[in-house]
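Trainee: let me see the structure of the following:
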Amino acid sequence: MAILGFLMIATFLYLVMTKKVSVLIAFALVPIVFGLIGGFRLEMGEMMLEGVQKVTPTGIMIGFSILYFGLMIDRGLFDPMIAKLIKLTKGDPLKIVMATAVITLIVALDGDGSATFMITITALLPIYKKLGMNPLILASTVALGAGVMNIIPWGGPLARAMVSLDASSSQLFNPIIIPMLSGMIWVVFVSYVLGKKERKRLGIVQWSGRGAAEETAASLEAPSAVLPKMFWFNFILTAVLVTVLIMDIMPVPVLFILAFALALIVNFPDVKKQNEQIAAHAKSMVMVCFTIFAAGIFTGVLSGTKMLDSMAVSFVSLIPDWMGPHLPALIAVISMPLSLVFSPDAFYYGVLPIVSKSAASFGIDPLEIGRAALLGNATTGFPLSPMNPSIFVLLGLCKVELGDLQKSIFLWAFGTTIVMTAVALITGAISL
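Mentor: The predicted model follows:
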C-alpha cells in the first residue's frame, strides 16, 4: 500500500507538471485508478465523499472570495492604492516585487494561508496588470513569503506539532525564531532576484511630479486620482471583512457569503446588473471550486485506503541506523519536499510521532525533530502542495497553473529551508 501511495502521488505530480492533463482531471481519475489497483471497489465511493465533504467549506470560501474581490476590483477599490504604490516605486518592477515580499510577510502574521493569499493577491494583482508584469512572479513571491510565515505559533503546522509531541509553543517555536528571521531575509533576497528579471524584461516607468508617465521601456497610464463610486462603503466593508477574518469570530465561508451579498446589493441595486457581475467572475469561481472538490477525492482515497498510514511507516523504516544520530538535520532538509507527498495531518500526526520515537532511541530530544519538521513541512512547502486546499486560492486569483508555480519556486522554497536549517544548526535549535 505504501508503494501504491507513493506511485499515486508521483503519477499525479508528473501529469500536472508536464501538463499532460488538467489538475482537475488528475485529482479525480488518478486516485480511482490506483484505488482499483489496490483492490478497492465500491467502498471508494464513501472515501471520496468523505474527502469532498472535508474540503467543501474551503471550496465555498474560495468561490465567494473570488466573487467578492472580483467585485471590489471592478469597482476600483484598489485604484487609489495602485496609483500611490506605482508612484512610490516609480514604476520599477524590482521595487514592486520586493514590496510584494514585505507586504506578504506582514499580512501573513494572521496565520491563515488562505486569508494571506486573498488579501495580498487581490490588492497587488491590479498593479501587476497595470505594469504588464507576470502574475506568476506575484504568485511565486507571495507563496514564498506565506510559506516561511506559516511557522508562527498560531499557524497550523506548529499547532499540530505541539499536539503530536505534547510540547508547548515556546519549546518548539522560540529556538527557531532566529532561523525563521533568516528565512524571511532569504525571501526578500529572492524577491530582489525575481524583480530584477522583471525590470530587465519590462524596463521602468518614470513618473513626473504631476503623476504623468514618461515612457522608457514600458508605458503606463496613471490611474485617476478621483475616488471611484462607492469607494468608502467598499473600503469600510472590506476593512471589516478582513478584521473579522483575522479575529476568527465567524466561519470564513459564511463570512464571505454575507459580505458578497451585501456588497452586491449595495453596489448593484438592479437585479440584471447583479447577475452580470456574478457572470463576469463565474468562470474563475467554477474552475477553482471544481478543482478543490476534485482534490477532496484525491485526499479521501489516499486516506481511506490507508495508503498514507503505510507511507508514514515505510518512510521511517527506510532511515538507516547510521543516520539515526543525524535525524534532526535529515528531517530538516527533507521536510520541504515531503510536503508534496504528505498532507499536514498525515505528516505531523503520522510521520512525526514515529520519527521522534526513533530519534529518542538515539538519545535525541524529540523536540528537535519537531523543530526540524517546522523548517519545511507544511511551511515553506505548503504553497507547493496539492494536499493543501488553500493553494488553490492563490492559483485561482493569479490564474496560474499548479505545475507552473511548482517549477517556478520549488528550488527557491527548498533554498528557504536550507538557509533556515543552516542557521538552526548554528544557533543550536537542532543538532547535526
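Trainee: only C-alpha atoms from now on, for both contacts and neighbour counts.
Mentor: OK.
Trainee: what's the single longest helix in the protein?
Mentor: Secondary structure of the chain per DSSP state H: the longest helix is helix 271-304.
Trainee: strands of this protein, start to end?
Mentor: For the chain, the strands defined by DSSP state E occupy 206-207, 213-214.
Trainee: and the gap between the residue most central in space within the chain and S339?
Mentor: Centroid-nearest residue in the chain, with C-alpha atoms, centre = their mean: P383, separated by 3.5 Å. Distance, P383 to S339, using C-alpha to C-alpha, to the nearest Å: 9 Å.
Trainee: same question, G59
Mentor: For G59 relative to S339 (C-alpha to C-alpha), the value is 21 Å.
Trainee: related to what we said a few turns ago, just checking, the residue nearest to the centre of the chain touches G145?
Mentor: No - counting by C-alpha atoms under 8 Å, P383 stays clear of G145, with 9.6 Å between them.
Trainee: circling back to that earlier point, what separates the residue nearest to the centre of the chain from F117, distance-wise?
Mentor: P383 is 10 Å from F117, by C-alpha to C-alpha.
Trainee: list residues touching both of the two?
Mentor: Common contact partners of P383 and F117 (C-alpha atoms under 8 Å, 6 or more residues apart in numbering): A146.
Trainee: tell me where the stretch 301-432 of the chain has helices.
Mentor: 307-317, 327-335, 344-346, 352-360, 366-374, 391-398, 402-427 (DSSP state H, counting those that start in this stretch).
Trainee: tell me what the third one is packed against?
Mentor: The contact analysis (3 or more C-alpha pairs under 8 Å, 6 or more residues apart in numbering; DSSP states H and E) places helix 344-346 against helix 307-317.
Trainee: now show me the structure for the sequence below, then we'll compare the two:
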Amino acid sequence: MLTILSYTMIACFMYMVMSKRMSPLVALILVPVAFACLGGFSSGLGPMMLDGVKMLAPTGIMLTFAILYFCMMTDAGLFNPLIKLILKCVKGDPQKIVIGSAILGICVGLDGDGATTYIITTAALLPLYRRTGIRLQVLATVLLLTNGVMNILPWAGPFSRAASAMHVDITELFIEMLPIMLAGLAWVVFVAFYLGRVERRRLGVIELGDDEGLHHFTEFRLTDWKFLFNAALTVTLIALMMLSIMPLPILFMLAFGLGVLVNFPALKDQKAVIGKYADNVMAVTLLIFAAGIFVGIMSGTGMIKAISGSLIQVIPESAGHFMSVITAFLSMPFTYVLTNDAFYFGILPILAETASHYGIGAQEMAIASLIGQPVHLLSPLVASTYLLCGLLDLDYGDNQKASLGWSIGTCGVMFIAAVAFGTISVFN
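Mentor: Below is the predicted model:
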C-alpha cells in the first residue's frame, strides 16, 4: 500500500507542476502533506518535515550566499574580460553562442558544483542571449546536459558515493569513466550544435558592436588591484571547494563578506547590492526549504524504502547476467525519484550483491550506476535545478519537458560508450 501511495504521490507532484496547476513551491509543500495524511502519518508530520528542512538548510544557505557572491562579482566587473572574449568569438551567431555556452559550461563545471556553474555561466551569457533573442530554455537545456556529465567528476558527490558503496579505487574508477564522460560531452556539444542551428534558422545572424552586451556589467569600474583581488578570491574559493577544506555554506559566507567589503566599502552600496538580488535569492531559497518538506516526508514515512524494495523485486532472477546493463538503465529512474544517498548506499549494494553471483565486478557496477546522473539533475530533489530555472526565469515544468529527452540521450550515449570500451559487458 505504501509503495502505491509513494508512486502516486510522485506522479501527482509531476502532473501538478508540468500542467501548471500548482507552482513547484506550493506542490512541494502540499502534495506530500496530503499523501502523508492519506497514508495515516498525520501525527508525525511535524518532526518529519522539520528533519527534511534541517537536512536541506545547509544547501539553502550555500545557494543564498553563492548567488549573492557571483552576482556581486558580476556587478564588480570580474567577468567583463570573459564576456568580451565570447562576443569576439561568436559575433552574434546563435549557433556559435550556444556551442560556446556548452564549452563555457564544461570549463566552469570542472569544479564539480552545479550551482556555481549555473551562476557564473548565466551571469556571463544572459545579456548576450537577451540581445540576440535566443530562447533562454536553450541555455538551460545545454547547461543541464553539461552539468549532468561534469557531475561525475571524482570530487563531485555521485562519484565518491559510488566508489565508497562499491569499495573500489577512485583513481581506477575515474580512468575507466573518463572515455565515457568524453563521449557524453561530445553528445552535449552536438546537442548545442543542433539547438544553435535551430535558433540561427529562426533568428539569423545578429550584428553586434564590439562592446555591445556589456552595459549590464559596467555599473561599477574596477581598478587593477581590485580585479586581481576578485580573481584571486574566486580561484581560492573554487580551489577550497574542490579540496573540501570547509563546508560550502561557510566558504561562500566568508567569500561574500570579504568580496563585498573590498568592492563596496560604503554601507549604502552593500545594502544596494544585497537588495538588487533579493528576489533571486528568495525565489531559490524558498524552493529549497519547500523541497526539504518533500524529502522529509518521503524519508520519514518510509516511502523511499518502499520504492527501493519494489524496484528491486521486479528484477527477475534470470536477468542476473545482465545486472550491470539493468543497473545502467535503472539508474535513471532510481536517481530521479530517490536521493543519491538512498540510491548509492541503499539500492546499489543490493544490485551489486546479486551481480557478484554472476561474475560481474564491483567496478563495473559502479560505472553502470553513474550512467543515469544526467537524468538525476532533473529530479525534484535536486536544488541546483531550481536555481537554474530561477536565474533564467523559466517555468520548472516547462524545463522538465524540454530537457528530459536530451538528458536521456546523454545517458544513452554514455551507455553505448561504456559497452564499446568494454567497461560494461552486455554478455557475461
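Trainee: hmm, back to that, which position in the second structure aligns with the residue nearest to the centre of the first structure?
Mentor: Taking TM-score structural alignment, the alignment pairs P383 of the first structure with L377 from the second structure.
Trainee: again with I331 of the first structure
Mentor: So I331 of the first structure corresponds to T327, using TM-score structural alignment.
Trainee: how many residues are close by its match?
Mentor: Residues lying near T327 of the second structure (other C-alpha atoms under 10 Å) number 25.
Trainee: from I238 of the second structure, how far off is it?
Mentor: From T327 of the second structure to I238 of the second structure the distance is 33 Å (C-alpha to C-alpha).
Trainee: I'd say the match of P383 of the first structure and T385 touch.
Mentor: Yes - between L377 of the second structure and T385 there is a contact under C-alpha under 8 Å: 6.7 Å.
Trainee: okay, and the common contacts of the two?
Mentor: L144.
Trainee: what's L402 of the first structure aligned with over in the second structure?
Mentor: In the second structure, L402 of the first structure lands on Y396 (TM-score structural alignment).
Trainee: neighbours of that match, just the number please.
Mentor: Neighbours of Y396 of the second structure using other C-alpha under 10 Å come to 20.
Trainee: and G422 of the second structure, what's its match in the first structure?
Mentor: By TM-score structural alignment, G422 of the second structure lines up with G428.
Trainee: I meant S318 of the second structure, not that one.
Mentor: Under TM-score structural alignment, S318 of the second structure pairs with W322 in the first structure.
Trainee: wait, what's in contact with the spatially closest residue to L220 of the first structure that is not a sequence neighbour?
Mentor: In space, and not counting its chain neighbours, L220 of the first structure is closest to A213: 6.1 Å by C-alpha to C-alpha, 6 or more residues apart in numbering. For A213 of the first structure, the contact set (C-alpha under 8 Å, 6+ apart) comprises 205-207, 219-222.
Trainee: try Y129 of the second structure
Mentor: 135-136.
Trainee: now with 7 Å, please.
Mentor: L136 (C-alpha atoms under 7 Å, 6 or more residues apart in numbering).
Trainee: for the one 3 residues further on, same thing?
Mentor: Residues counted as contacts of T132 of the second structure (C-alpha under 7 Å, 6+ apart) are 92, 206.
Trainee: could you do A231 of the second structure as well?
Mentor: A231 of the second structure neighbours (C-alpha under 7 Å, 6+ apart): L78.
Trainee: now it: how far from G359 of the second structure?
Mentor: 51 Å.
Trainee: next: I29 of the second structure.
Mentor: 45 Å.
Trainee: between the two, who's got more neighbours?
Mentor: I29 (19 against 11).
Trainee: that one and V53 of the second structure, how far apart?
Mentor: Where V53 of the second structure is concerned, I29 of the second structure sits at a distance of 11 Å (C-alpha to C-alpha).
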